[in-house]
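[1] sequence and computational prediction follow.
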Amino acid sequence: MDNAPIPNPETRLGVIKRCLHVLALLQNPDDPVDWNAGSLADLLSMDEPLEPLSDKAVRDYIKKYLVSEMGIDINTMKGSKRTGLAIDLETDLSTRLAGVYSSFVVKDTGREIVLKRLMKQHPRDGLWMLARIYFAALLKKKIEFEYTPALATEPKHYRVHPYHLVFRNNNLYLACKSLSHNVTALFIMNRIMGLKVLDEEFEDKVPPVEEIFKDSLGSFIGKKYAVVLRFHEKLLGTMEENLSILEPDITPDGNEYYHASFTVSDDRYLCKQLFLYGRDVEILEPAELRETMKSMLRKSWSVYKE
């Protein structure tokens, strides 16, 4: 494959994918395969629609992009049969790289559906909206738009401080500070119409995404509740996994049951999730949330009772 042409990195998005393929394959030092320019070129060529990659192309990708531009230290000793990372990638870097790499190798049907909805609703300005909101957030510029809430029949006018664009629960949201009620709010992107970036700056500190959704299981930000659940021991693994984002304090009560204590801001979503486990889960506190659960159960039962 030495005579195969090198794809032009200036004109192909594919160079990003190739570099990430190489980086991913070199990450694990315990891989039984001896990865080097030749074996990498052979494997990556399986993903090339036109010409296969050459050994030289792979060496150039490693030297020019991974080492020189990304600053990743790679062992490429001449004559060695094995190429690998000189040091482990930092967790933050590998997480960011995984986000980009996954767009090439992981089929995210949920995200695709959301983006198709956005582009169908905004065929002429969908990408433009993403760019304008993203840079408005960077520049701390206020924006305004028309938006139709879920139960409304007419659009309403909103002026906001844009913070983040976030995929959450099968929707793409604009997380922002709504000036109408002076609260952090979420707006579904494909419902936003007439977007305008204003020549007005805002000064409030932008909260990290993790802080906005700190106490949320889903995509709702509301009143915070200090919750105590009681659940059967057979659900221990399930509850640890499902509630992990809320960092619950889980303790046994000595009678085949456990208690879980945590703070949550999307109470109705929590109740919907607990429906799945029937009598094996009970909300002990707060009383207000117990009443919410009872009300939801009564309404559901009213549909099915004879």
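    Received, thanks. Remember, predicted model here, so these are calculated numbers, not experimental data.
[2] okay, CA-based contacts and neighbour counts for the rest of this
    Fine.
[3] who are the packing partners of the longest helix belonging to the chain?
    Longest helix in the chain, counting residues (DSSP state H): helix 287-304. Under the contact definition 3 or more C-alpha pairs under 8 Å, 6 or more residues apart in numbering; DSSP states H and E, helix 287-304 sits against helix 267-275, strand 281-285.
[4] and here's the other structure:
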Amino acid sequence: MPKGTNQKFKLYRLAQIMLENTDEEHYITMPEIIDALGTYGVTADRKSIYADLRDLEILGINVEGEPVGNRYHYHVVDRPFELPELKLLVDAIQSSKFITEKKSNALIRKLERFVSRYDAQKLQRQVYVSGRIKTMNESIYYTVDAIHNAISMNKKIRFQYYQWNVQKEMELRHNGAWYCISPWGLSWEGENYYLVGFDQGAGKIKHYRVDKMLHIRIMEEAREGKEHFQRLDMADYTRKSFGMFGGKEQNVRLLVDNELAGVMIDRFGKDVMMIPSGEDHFTVNVDVRVSRQFLGWVFSLGEQVEILSPEEVRSAMKEEIQKHMRQYQ
């Protein structure tokens, strides 16, 4: 048999054919493998392909052959990801507001390479089921990468921060001033990505929406605020901050209708202590950063939740309600 023009790519093309065209439900026969190789300018006989299929295992591609009638059908087994796992990743990418539509589609196309073309279609169908609002900051990838690099290098970063104005234009905050922050972590909250860092000038921990950061640069100065983050549980910090808005941390006692037990567990975790109060209610004591967003969350639950203490927070809730009443009079 004369050799094809691309024999040196034989094993690579065989791997490509098997990965793209076979899965648990789709098989390929030996004649079909030979024909597919031929389209790439590669010639092969059965004996050499048997050996090549065994060699694919060295590359981590396991091919299984099953007898069907008087022929063997071959397909790839034990892929790095199962289809349900990739669907989960696709959903996470699609629901992430901090990833642009363009970058989301590029990421999903890369994930499609882990499955056959048949399963890739199932992933692609999921891409268009949602019209979620996405960020328009195309530099998000590089911003996140720079933050990770700064953390590993123990360096500060500087960046500009923007907001949208009523003309729907990006407008730099503080007249384009540069923010100099010591980055210590990244937090994913409410479909947004946040930088959590230390502001030496203010002497406290702050957080910033990563998709609103522009022109990030790694500085030569070493990070500051280590003593603050040594005693900070990042997950606990995120849980206490509603919508990642700051506020004074306080222990708040709530009276909650029994029907909202699941809401409390979803928000504060299964370890939250729920103390019965009569037949229809229970009380919880939770540590939160009291902000208008926290008060808004309580307000959204209506008559089924009441702030009992401290009086300072209870009064803040009354004041917020009065503001709304005056607004709608």
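    It's in. Nothing here was measured: the structure is a model prediction, and the numbers come from that model.
[5] now what about the TM-score between them?
    Here the TM-score for the pair of chains, by TM-score structural alignment, normalised by the length of structure 1, is 0.62; 242 aligned residues with a C-alpha RMSD of 4.4 Å.
[6] re earlier: rebuild the helices and strands packed on helix 287-304 of structure 1 as a markdown table, extending it with distance to residue 156 of structure 1 and mean neighbour count.
    Putting those into a markdown table (distance: least, C-alpha to C-alpha, whole Å; neighbours: other C-alpha atoms under 10 Å) gives the following:
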| stretch | distance to residue 156 of structure 1 | mean neighbour count |
| --- | --- | --- |
| helix 267-275 | 25 | 16 |
| strand 281-285 | 37 | 17 |
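[7] can you redo those as JSON lines with distance to residue 130 of structure 1?
    Putting these into JSON lines (distance: least, C-alpha to C-alpha, whole Å) gives the following:
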{"stretch": "helix 267-275", "distance to residue 130 of structure 1": "28"}
{"stretch": "strand 281-285", "distance to residue 130 of structure 1": "40"}
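[8] ok but residue 150 of structure 2 is inside a helix, no?
    Yes. Residue 150 of structure 2 forms part of a helix when assessed by DSSP: H, G, I helix; E, B strand; the rest coil.
[9] how about the nearest residue to it, chain neighbours excluded?
    Counting by C-alpha to C-alpha, 6 or more residues apart in numbering, residue 218 is the residue found nearest to residue 150 of structure 2 once chain neighbours are left out, at 6.1 Å.
[10] surely residue 173 of structure 1 touches residue 191?
    No. Checked against C-alpha atoms under 8 Å, the pair residue 173 of structure 1 and residue 191 is beyond contact range at 9.9 Å.
[11] between the two, which one's more packed in?
    Between residue 173 of structure 1 and residue 191, counting by other C-alpha atoms under 10 Å, residue 173 is the more crowded of the two (20 against 17).
[12] quick one: map the more buried one onto structure 2.
    The alignment partner of residue 173 of structure 1 in structure 2, by TM-score structural alignment, is residue 194.
[13] so how far is stretch 229-239 of structure 1 from its chain's centroid?
    Centroid separation for stretch 229-239 of structure 1 versus its chain: 27 Å, with C-alpha atoms, centre = their mean, to the nearest Å.
[14] residue range for it in structure 2?
    Using TM-score structural alignment, stretch 229-239 of structure 1 pairs with 254-264 in structure 2.
[15] who touches that stretch?
    By C-alpha atoms under 8 Å, 6 or more residues apart in numbering, the residues outside stretch 254-264 of structure 2 that reach it are 272, 280-285, 304-309.
[16] hmm, residue 144 and residue 177 of structure 1 touching each other?
    No. Residue 177 of structure 1 lies out of contact with residue 144 (C-alpha under 8 Å); the separation is 11.5 Å.
[17] mutual contacts of these two, please.
    residue 160.
[18] check the mean deviation of the lengthiest strand in structure 1 from structure 2.
    The strand that spans the most residues within structure 1, counting by DSSP state E, is strand 156-168. Following the fit onto structure 2, the mean deviation recorded for strand 156-168 of structure 1 is 2.0 Å by mean C-alpha distance after the TM-score superposition for structure 1.
[19] after that strand, heading C-terminal, what element do we hit next?
    Using DSSP states H and E, the helix or strand that follows strand 156-168 of structure 1 towards the C-terminus is strand 171-178.
[20] quick one: that next one to structure 2 mean distance?
    Relative to structure 2, strand 171-178 of structure 1 is 1.5 Å off (mean C-alpha distance after the TM-score superposition for structure 1).
[21] name the residues of that strand that are buried.
    For strand 171-178 of structure 1, burial by neighbour count (16 or more other C-alpha atoms under 10 Å) applies to 171-178.
[22] same question, stretch 148-161 of structure 2
    With burial defined by 16+ other C-alpha under 10 Å, the residues of stretch 148-161 of structure 2 counted as buried are 148, 150-151, 154-161.
[23] same check, this time on stretch 149-168 of structure 1
    Within stretch 149-168 of structure 1, judged by 16+ other C-alpha under 10 Å, the buried ones are 159-168.
[24] fine, thanks again, bye for now.
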